[in-house]
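Enquirer: sequence-free structure coming up:
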C-alpha cells in the first residue's frame, strides 16, 4: 500500500466495488486493499456471484476475483460508498445491466461518495449522473463524458463534491488517498443534476 493509510479513518464504513468480467485487476485490488487498511469493510459486487475475470490491460487475462454479492441481492442502503474500477470491457458490461445502473444511481440519490477510475465513468454516463460535474477519465471516453454534460479535465485525481475520478492505474496513489478522505467525510448534499434532478 503506497499511501500508508494504516489507520482507522474508515472504521465502520462499508464500501462496495462494482465490477464484472474484463475489469482492470489493479483497479480492484489496490482500492480494496487501501480501503481495508483504512478500516473499511469492502465487498465486491457483480452481476452474479460467479468469480469475475480480471485483466492486465484489455488483452491479457489476469486473476479470477471472487465476488461477495450479486447486485440483485444488495442495495445502496447496505453501503456508505461505491468504487467503479475500469478496464474497457467491465463498464461496458455494467452499463447495459439495469440493476447495476440503478445501484449506481441510488448512491447519487443519497449523496453517498463514489469513486470511478479509467473507463469506470462510462457507467456514470449511463446512470445520467455526470451532467454539471467536473471529472477526469481515460482519454478515449472524455468525449462521451462531455456529450453527457460533464466538464472534463486532465488531472490525476478530481473531486467534485462526493465524486472522485482518476485517469488510469498510474493515478492510483492519488485516487486511493482521495477515496479514503472523501469516504471518511461521508454523505454530501444531493446535487440537483442528472439522476438527482
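Expert: Received, thanks. Computed from a prediction, not measured in an experiment: that's the story for all the values here.

Enquirer: Going by C-alpha atoms from here, please, whenever you check contacts or count neighbours.
Expert: Fine.

Enquirer: what sits against the most centrally placed residue in the chain?
Expert: Central residue of the chain (C-alpha atoms, centre = their mean): residue 84, 2.0 Å from the mean position. For residue 84, the contacting residues are 17, 18, 19, 114, 115, 116, 117, 120, 121, by C-alpha atoms under 8 Å, 6 or more residues apart in numbering.

Enquirer: how about the strands in this protein?
Expert: Counting by DSSP state E, one finds strands in the chain at the ranges 14-18, 23-24, 41-46, 52-56, 60-65, 69-70, 81-84, 114-117, 134-135, 151-152, 158-160, 163-166.

Enquirer: try this one side by side with the last:
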C-alpha cells in the first residue's frame, strides 16, 4: 500500500473548471503530503494558468505545472478530474486528455471525477458496467454509457471515484486519499 505522503497526483483541467472542485482536492491532497501537479492542454488561453468558474462568473486563475502533451501516466499514482460544465466539455474534445484518462483506467490507478467530469469517463469508454455518480444533469449521459448511476455523495468502483457536486468535496477528497493508499485496482481497461 502506497502512503499518500509518497503519492504523485495529477489534476487535469482547462479553463472553465469549477473553482472549488480543483482548489479543494488540490489543497487537501497537498496537506496530506501528496505531490500535486496541475496539467492543461496547450490550447488553454493563458500560457501559465487556467481560469476557473466560480458561481456565475469567471473565477481565479490557477497555475499550470505541465502541458498534457508531455505527460507520462506512469509518473503519477492518481488522476483527479474537476468538473464544471465548460472544463470537461472542452477536455473531452482533446485526444490527449482522453488518452490520459484511458491510460490511468487501464493501469488500475485511481481516477477521481466530480460533477460534470464523469463526461470524460464516458467519452473514454470507462463508464460501462461501473457504479458511478455525477452532477444530476448528466445522469442520463452516464446511464446511457452503461454505468449504474447512484445518487450518493461518493461512489467508488475499483478505484474509480465519482462525486456529484461541490457539496461532496470533503468526502470526495477523503475517498481519493483512501483509494490511493489501497494501491492499484484490478479492473477492465477503458
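Expert: Cool, the structure landed. From a predicted model like this one, the values you see are computed outputs, not experimental measurements.

Enquirer: Reformat the strands of structure 1 as JSON lines; add distance to residue 189 of structure 1.
Expert: Supplementary listing: these in JSON lines, determined by distance: least, C-alpha to C-alpha, whole Å:
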{"stretch": "strand 14-18", "distance to residue 189 of structure 1": "19"}
{"stretch": "strand 23-24", "distance to residue 189 of structure 1": "30"}
{"stretch": "strand 41-46", "distance to residue 189 of structure 1": "24"}
{"stretch": "strand 52-56", "distance to residue 189 of structure 1": "34"}
{"stretch": "strand 60-65", "distance to residue 189 of structure 1": "34"}
{"stretch": "strand 69-70", "distance to residue 189 of structure 1": "28"}
{"stretch": "strand 81-84", "distance to residue 189 of structure 1": "14"}
{"stretch": "strand 114-117", "distance to residue 189 of structure 1": "13"}
{"stretch": "strand 134-135", "distance to residue 189 of structure 1": "16"}
{"stretch": "strand 151-152", "distance to residue 189 of structure 1": "20"}
{"stretch": "strand 158-160", "distance to residue 189 of structure 1": "12"}
{"stretch": "strand 163-166", "distance to residue 189 of structure 1": "12"}
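
Enquirer: out of those, deepest packed?
Expert: Per residue and on average, the most neighbours among those fall to strand 23-24, with a mean of 30 (mean count of other C-alpha atoms under 10 Å).

Enquirer: Aligned counterpart of residue 171 of structure 2 in structure 1, please.
Expert: Matched by TM-score structural alignment, residue 171 of structure 2 corresponds to residue 174 in structure 1.

Enquirer: For its match, give me its contacts.
Expert: Residue 174 of structure 1 is in contact with 156, 157, counting by C-alpha under 8 Å, 6+ apart.

Enquirer: if I look at it, how far off is residue 24 of structure 1?
Expert: For residue 174 of structure 1, the distance to residue 24 of structure 1 equals 17 Å [C-alpha to C-alpha, to the nearest Å].

Enquirer: What of residue 195 of structure 1?
Expert: Shown here: residue 195 of structure 1 relative to residue 24 of structure 1, a distance of 27 Å by C-alpha to C-alpha.

Enquirer: just residue 74 of structure 1 next, same as before
Expert: Looking at residue 74 of structure 1 against residue 24 of structure 1, where the rule is C-alpha to C-alpha, the gap reads 23 Å.

Enquirer: what do you get for residue 72 of structure 1?
Expert: The span separating residue 72 of structure 1 from residue 24 of structure 1 equals 23 Å under the rule C-alpha to C-alpha.
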